[in-house]
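**Q** Next comes the sequence, and after it the predicted model I'd like to discuss.
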Amino acid sequence: MRLRTAVAALLVIGAVSGCGGSGSESERATAVVTSTAPSTLSGVPDLAAGQEIVRDVEVPWGLAFLPDGGALVAERDTGRILRVLPGRAPERVYEVPGVVARGEGGLLGLAVAPDFAESRYVYAYFTAAEDNRIVRFRLDGPPEVILDGIAKAGNHNGGRIAFGPDGMLYAGTGDAAQGNRSQDPASLNGKILRLTPDGAAAAGNPTPGSPVYSMGHRNVQGLAWDRAGRLFAAEFGQNTFDEINLIEPGRNYGWPLVEGMGGTDRGFTDPQVIWRPSEASPSGIAISGDTLYVAALRGERLWTVPLRDGVLGTPRSQLPDLGRLRTVAVARDGALWLTTSNTDGRGDVRAGDDRIIRFPAR
């Protein structure tokens, strides 16, 4: 295990945050939006005050907060789950059996049950020998499969899971490199799924008895809700446009027939924000107040997007010196946690990679 003792050393990010104004002219030109809603800056995470709290994590992917202020972090390729608490050495607390880590697959998303204090349940999305699946478990017991049969591939496995404000478990899946699955209502792939905590199709889904909440997705790896309970999702494009979508039940977001804007005349729902993949390749997203945070892999930066009344504004480029970014999440105390992904086989590995960095609320 390459994990070393956690450090709480202050990162030298002053120069990084100084680049976080409106971004370069080329960045502004390639971030295409449908509106310019203003943002509220009070109470937001301070991106100039980052602290590295863990280093040498092996491909961190999922991250879910515990009631004590710590977090569980999934290592994609090892199947291990670490408990991370600022100021303490990280602790390995679980290893998910049956993880098959190849290509983009492995141990992916994590979620903690809303009633964790009583149930003690943790949820994980991972790639197994035959499929992608979702399990739940207690940290002192074996996993229980609650949903399987999500097709897997070397890429486009999706993997983000999160509990919504309605107490249901949402999962973003990929098309597993076959775009036709995204338009097949009988397939679990290329969808956002809405499940009960036991893994059944949630009541009120668009099709009774089906877990499918929305369809027409290529590869969803980011899910976040605003203060009004609206769901936003990050979508990897192919060669033309990445997307941030406002997700509504029963909507079809067009893949593989549409990438980016221009699908409304055919009954599809357009995204609110699009980028060229070289500027983004968005994975995890999070919302704090009136700002949407987007972790960019190929784009190697954090995008901040103003959010007002369900409408996204003009993205701003932040933190360009950390490399590939996989997961961003807002803790209970308002701090923003960010994971790098430079050891995933596609990045330039730097001393200390991969890292988890915490930005306190101000």
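**A** Good, I have the coordinates.
**Q** Please make it C-alpha for all contacts and neighbour counts, starting now.
**A** Will do.
**Q** which stretches of the stretch 151-300 of the chain form strands?
**A** 161-163, 169-172, 191-195, 212-215, 220-225, 231-235, 242-247, 273-275, 282-288, 291-296 (DSSP state E, counting those that start in this stretch).
**Q** Just put those strands in CSV and tack on mean neighbour count and distance to Asp184.
**A** Shown next, in CSV, are the strands of the stretch 151-300 of the chain (neighbours: other C-alpha atoms under 10 Å; distance: least, C-alpha to C-alpha, whole Å):
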stretch, mean neighbour count, distance to Asp184
strand 161-163, 25, 21
strand 169-172, 26, 15
strand 191-195, 27, 10
strand 212-215, 26, 8
strand 220-225, 26, 16
strand 231-235, 25, 18
strand 242-247, 24, 18
strand 273-275, 26, 24
strand 282-288, 27, 24
strand 291-296, 27, 28
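**Q** try this one next to it:
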Amino acid sequence: MRPIRCFPLLVVVVLFGSALSVSESRAGFSEAPVATGLDFPVAMAFAPDGRLFFTERFSGKVRLITNPTSANPRLLPDAVYRFGPVSSFFERGLLGLALDPDFQNNGYLYVYYSHRGRDSKTDPYRHRLMRITVKGDRGESPVVLLDRLPIGSASEFGAGNHNGGILAFGPDGKLYLSIGDLATPKNSQDLDSFAGKILRLNPDGTAPTDNPFYDSKRPTAPRSYVYAFGLRNSFGLTFEPRLSLPDRQAGGGQAGPPGKARLFATENGPATNDELDIIEPGKNYGWDDDRISGVRNKPGYIDPILVYHRTIAPTGIVFYTGTRYPEVYQGKLFFTDWNEGRIRVVTLTGRDSVDGVSVQDDLFRHRGGVVDLKMGPDGLLYFTTPKGIYRLIYDDAP
């Protein structure tokens, strides 16, 4: 496995690589800073009132921009909440963030972070899923929803990569969480391990009884939470919008049948085979101890919808439902990558199921790795980088 997969090394490779030319971005597209000088923002989420919450990987802080869509965004100097102690070794840190679907009423904010333990028995290193309640611009009432999630090494130094940690709420009101294989490929095929999986949870941290491997005799066992397995390090989750867009035909719109919303994910292969996947309940995405991405003889195996044979390290992913970009991009699936800093556009083909994928555009290239990608209430795309948050602007003026 090549070290270029790992965040700390990637920063050096990308940021100090060769200069990028303007021609690597489509005409009319440019970026504008929303906040810079940050401590490695990873995940972000827009609140119903337009505020932007985000995690800082190194500091353990959830921070807040009160008016991110304005010409002069205001980043609050104080944290909404600081989690910790946080282990930020290698790829660890404060990673995922999601807002409750009823956030405007309950103020619930969820995070996934790497806990730096003090004692191997009473307070070991581990990953945690936690919830806080946001009131105004402050968080309070922390609740641990899942504790002692595997971290790969019970120390500060050891395998600290492939943590996953991306959170997303589905249209079913359930919370979805990706956890990587923690640099131990055999974890991905083991249903009694949380690692190498996408989990599905009730908002209170319990396992839904309709999960594909739910065990009524062991409701807290890892398999009761597993939604999909055989994954290496999924670092982006998004649900297909339930919109009545055009049928998926070659060059057409993206959304599937109205009322049906599927889960899409980016998946990082080893030195090759980076993927886009449609995540289906109970399916096996092929990663295992053979260290081969996509082993078709595995029970329940399902093919990816797109494979890159070079290493791009795909990260954030989102469907674009705005109207601020040219019509050809409306309703399309966008994703970013870490190695090349690109924002890419994918065209899906087919009607009730995806039967083909083509990469339509390498739309924009940032000078450095890109992590998360979200659509703002102003209809623009926003993305995180190791030092800042930016918006993608389109101006067709000559």
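**A** Done, it's in. Computed from a predicted model, the values in this text were never measured in an experiment.
**Q** Read off where stretch 186-204 of structure 1 ends up in structure 2.
**A** Here stretch 186-204 of structure 1 aligns to structure 2 at residues 192-210, judged by TM-score structural alignment.
**Q** Any buried residues in that stretch, and which?
**A** For stretch 192-210 of structure 2, the buried set under the neighbour-count rule, 16 or more other C-alpha atoms under 10 Å, comprises 193-203, 205, 207-208.
**Q** do the same with stretch 25-40 of structure 2
**A** Residues of stretch 25-40 of structure 2 classed as buried: Ser25, Ser30, Glu31, Pro33, Val34, Ala35, Thr36, Leu38, Asp39, Phe40 (neighbour count, 16+ other C-alpha under 10 Å).
**Q** Make a markdown table from the strands of the stretch 151-300 of structure 1 and add distance to Asp131 of structure 1 to it.
**A** As requested, those are exported to a markdown table (distance: least, C-alpha to C-alpha, whole Å):
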| stretch | distance to Asp131 of structure 1 |
| --- | --- |
| strand 161-163 | 16 |
| strand 169-172 | 15 |
| strand 191-195 | 15 |
| strand 212-215 | 18 |
| strand 220-225 | 17 |
| strand 231-235 | 21 |
| strand 242-247 | 25 |
| strand 273-275 | 30 |
| strand 282-288 | 21 |
| strand 291-296 | 26 |
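**Q** Need the counterpart of Pro281 of structure 2 in structure 1.
**A** By TM-score structural alignment, Pro281 of structure 2 lines up with Pro249.
**Q** Next: Val62 of structure 2.
**A** In structure 1, Val62 of structure 2 lands on Ile81 (TM-score structural alignment).
**Q** and that match, what is it in contact with?
**A** When contacts are counted by C-alpha atoms under 8 Å, 6 or more residues apart in numbering, Ile81 of structure 1 is found next to Leu72, Val73, Ala74, Glu75, Arg92, Val93, Tyr94, Glu95, Val96.
**Q** Those residues, buried ones only, as a PyMOL selection?
**A** Only the buried entries of these go into this PyMOL selection, using 16+ other C-alpha under 10 Å:
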select buried, resi 72+73+74+75+92+94+95+96
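**Q** can you give me the strands for the stretch 51-200 of structure 2?
**A** 52-56, 61-65, 81-82, 94-99, 108-115, 126-135, 138-149, 167-169, 175-179, 197-201.
**Q** Could you dump these into a markdown table with distance to Asp274 of structure 2 added?
**A** Formatted as a markdown table, the entries for those read as follows, by distance: least, C-alpha to C-alpha, whole Å:
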| stretch | distance to Asp274 of structure 2 |
| --- | --- |
| strand 52-56 | 25 |
| strand 61-65 | 30 |
| strand 81-82 | 33 |
| strand 94-99 | 21 |
| strand 108-115 | 24 |
| strand 126-135 | 25 |
| strand 138-149 | 25 |
| strand 167-169 | 20 |
| strand 175-179 | 16 |
| strand 197-201 | 16 |
